[in-house]
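S.K.: take this sequence and fold it.
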Amino acid sequence: MGTARDLMIVAMDAATGRPVTQGELSLGLAGAEVIDLVGAEVVTLDGDRLVSRPAPPLDDPLLEHAVAALVRDAPYEPIEDWLWRRGRGLAEEYLTVLQEEGLVARPRASWLPFRSTGPAPVESPARQRARHRGATDEPVLAALATAIGARDEVPEDLPEPDDAVRAVLAAVVDAVTELGAVRRRRAIEDEAFANVWRAP
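M.R.: Reported below is the predicted structural model:
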């Protein structure tokens, strides 16, 4: 539990030297939530689909929101669809909650989130835990941080996660790759459109 929160803190700590965009971060957070819910036995995987189970109370309002968002009827929802649906605006939702909890502070006169002048984690047990997991190359957090661009690579000698976690991590990597491709395609289309207007 706590993988999504730890990923948010790790990404924000890395933002000064390695900006992490909200799109990639949101997809990573949605994937981290699934991993947390699998760990809490609230979700199981049937192939690539998320099968919800009766949920005990979770001591995390963000994960409670994730549970409420689960599709509860067959044929259930593929992991990739969950990442895009749940991930929409998720980084901002985490930022808001962490600020309300006093775990993140936004400097005065800052209006651009996830920039060097933007919000940053404050010293707290939550930040210490996230830093420890990052510093010790905890496999799941390391893989998620790499997928969203908060670190360069995952060390090769890390233990393999179980099948469910591996499926979620693969879906996050695919979604982030697709997001990058969409951005590049739009940039090319925008440039082509601009060239039409600039042509004599």
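S.K.: could you use CA atoms for every contact and neighbour count after this?
M.R.: Fine.
S.K.: show me where this structure has its strands.
M.R.: 43-46, 49-52, 77-78, 104-105, 120-121 (DSSP state E).
S.K.: turn the ones you listed into a markdown table, including mean neighbour count and distance to residue 35.
M.R.: Output for the strands of the chain, formatted as a markdown table (neighbours: other C-alpha atoms under 10 Å; distance: least, C-alpha to C-alpha, whole Å):
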| stretch | mean neighbour count | distance to residue 35 |
| --- | --- | --- |
| strand 43-46 | 18 | 9 |
| strand 49-52 | 22 | 11 |
| strand 77-78 | 18 | 14 |
| strand 104-105 | 18 | 23 |
| strand 120-121 | 22 | 23 |
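S.K.: one more, for comparison:
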Amino acid sequence: MSTAKDLFIIAMDPQPDRSVGQGDLSLALAGAELIDLLDARAAALDGDRIVPGEQPELHDELLAEAQTVLTRQPPYERVEDWLWRRGRDLSTAYQAALEEAGQLTRGRRGLLPFGTDRLELADTPARRQALGRREADEPVLAALASAVGIGGEDSVDEPRHDDEAVTTVLAIVNDAVMELEAVRQRRSIENAAFANVWRVP
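M.R.: Next comes the predicted model:
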């Protein structure tokens, strides 16, 4: 399993305090893919730009797809731009892939046969592996999870890792998630102001 799939599974695990937004998760999934590509030497960082590396055979379909869409001509793509481009609707792609693989199942909410379908994690080795990485507080997964509001807050402000390139990616993921939240808040304020205009007698 890839780091991105482990992250998606963790995000799907029932959270009593907070649900994870699809946009936040998509950005973090794109970051997780990039970290796995760095680990596989399929990419490297030059500052904050992604330089394509070797082209190893990747056995994860979505990770292999990520490898094929790397920008291969200079000037190479910035990590931030990669997150926004690759991250577009990425959580939906991971949901579909995990459903197809039997990692997610659809259960029914309520007793009636026409109750609303809901996605649930199947009890599989992949789920146990992902939750095991989370319980072990594996640094990369913990930092990505923290960026989208899962688990502790320790690694949100200053994500740290022994590998400088990984640290760079984690920090940029965190910045992108905060930027998305700022956009949400701005739109919420604008929408509220617009609604108030129509309430004026």
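S.K.: fetch the TM-score of the aligned pair.
M.R.: The TM-score (TM-score structural alignment, normalised by the length of structure 1) is 0.90; 192 aligned residues with a C-alpha RMSD of 1.9 Å.
S.K.: before we move on, back to that, want to throw the strands of structure 1 into JSON lines with distance to residue 162 of structure 1?
M.R.: Listed next are the strands of structure 1 as JSON lines, based on distance: least, C-alpha to C-alpha, whole Å:
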{"stretch": "strand 43-46", "distance to residue 162 of structure 1": "12"}
{"stretch": "strand 49-52", "distance to residue 162 of structure 1": "16"}
{"stretch": "strand 77-78", "distance to residue 162 of structure 1": "18"}
{"stretch": "strand 104-105", "distance to residue 162 of structure 1": "32"}
{"stretch": "strand 120-121", "distance to residue 162 of structure 1": "30"}
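S.K.: among the ones you listed, which comes closest to residue 167 of structure 1?
M.R.: strand 43-46 (8.9 Å; C-alpha to C-alpha).
S.K.: report all helices and strands that the closest one contacts.
M.R.: helix 22-39, strand 49-52 (3 or more C-alpha pairs under 8 Å, 6 or more residues apart in numbering; DSSP states H and E).
S.K.: what's the closest of the ones you listed to residue 82 of structure 1?
M.R.: Nearest of those to residue 82 of structure 1, taken as C-alpha to C-alpha: helix 22-39 at 7.5 Å.
S.K.: what's the mean distance for the closest one versus structure 2?
M.R.: For helix 22-39 of structure 1, the mean deviation from structure 2 after alignment is 0.4 Å (mean C-alpha distance after the TM-score superposition for structure 1).
S.K.: that helix: which residues count as buried?
M.R.: 22-38 (16 or more other C-alpha atoms under 10 Å).
S.K.: now do stretch 119-139 of structure 2
M.R.: 120-122, 126-127, 130-131, 133-134, 139.
S.K.: would TSV of those with distance to residue 46 of structure 2 be doable?
M.R.: Output for the buried residues of stretch 119-139 of structure 2, formatted as TSV (distance: C-alpha to C-alpha, whole Å):
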residue	distance to residue 46 of structure 2
120	40
121	38
122	40
126	33
127	34
130	30
131	33
133	29
134	30
139	23
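S.K.: verify the stated contact: residue 80 of structure 1 with residue 175.
M.R.: Yes. Between residue 80 of structure 1 and residue 175 there is a contact under C-alpha atoms under 8 Å: 6.9 Å.
S.K.: from the buried residues of stretch 119-139 of structure 2, which land in helices?
M.R.: Members of the buried residues of stretch 119-139 of structure 2 lying in helices (criterion: DSSP state H): 126-127, 130-131, 133-134, 139.
S.K.: just these now: which is nearest residue 195 of structure 2?
M.R.: Checking these one by one against residue 195 of structure 2 (C-alpha to C-alpha), the nearest turns out to be residue 134, at 42.5 Å.
S.K.: ok, back up a step: turn the ones in helices among the buried residues of stretch 119-139 of structure 2 into CSV, columns for distance to residue 96 of structure 2.
M.R.: As requested, those are arranged in CSV below (distance: C-alpha to C-alpha, whole Å):
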residue, distance to residue 96 of structure 2
126, 16
127, 16
130, 18
131, 20
133, 23
134, 23
139, 27
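S.K.: pick the one among these closest to residue 108 of structure 2.
M.R.: Scanning these for proximity to residue 108 of structure 2, where the rule is C-alpha to C-alpha, the winner is residue 127, at 20.5 Å.
S.K.: my read: that closest one touches residue 8, true?
M.R.: No. Residue 127 of structure 2 lies out of contact with residue 8 (C-alpha under 8 Å); the separation is 10.0 Å.
S.K.: if we can go back for a sec, of the helices and strands packed on strand 43-46 of structure 1, which approaches residue 148 of structure 1 most closely?
M.R.: Residue 148 of structure 1 lies closest, by C-alpha to C-alpha, to one member of these: helix 22-39, at 5.2 Å.
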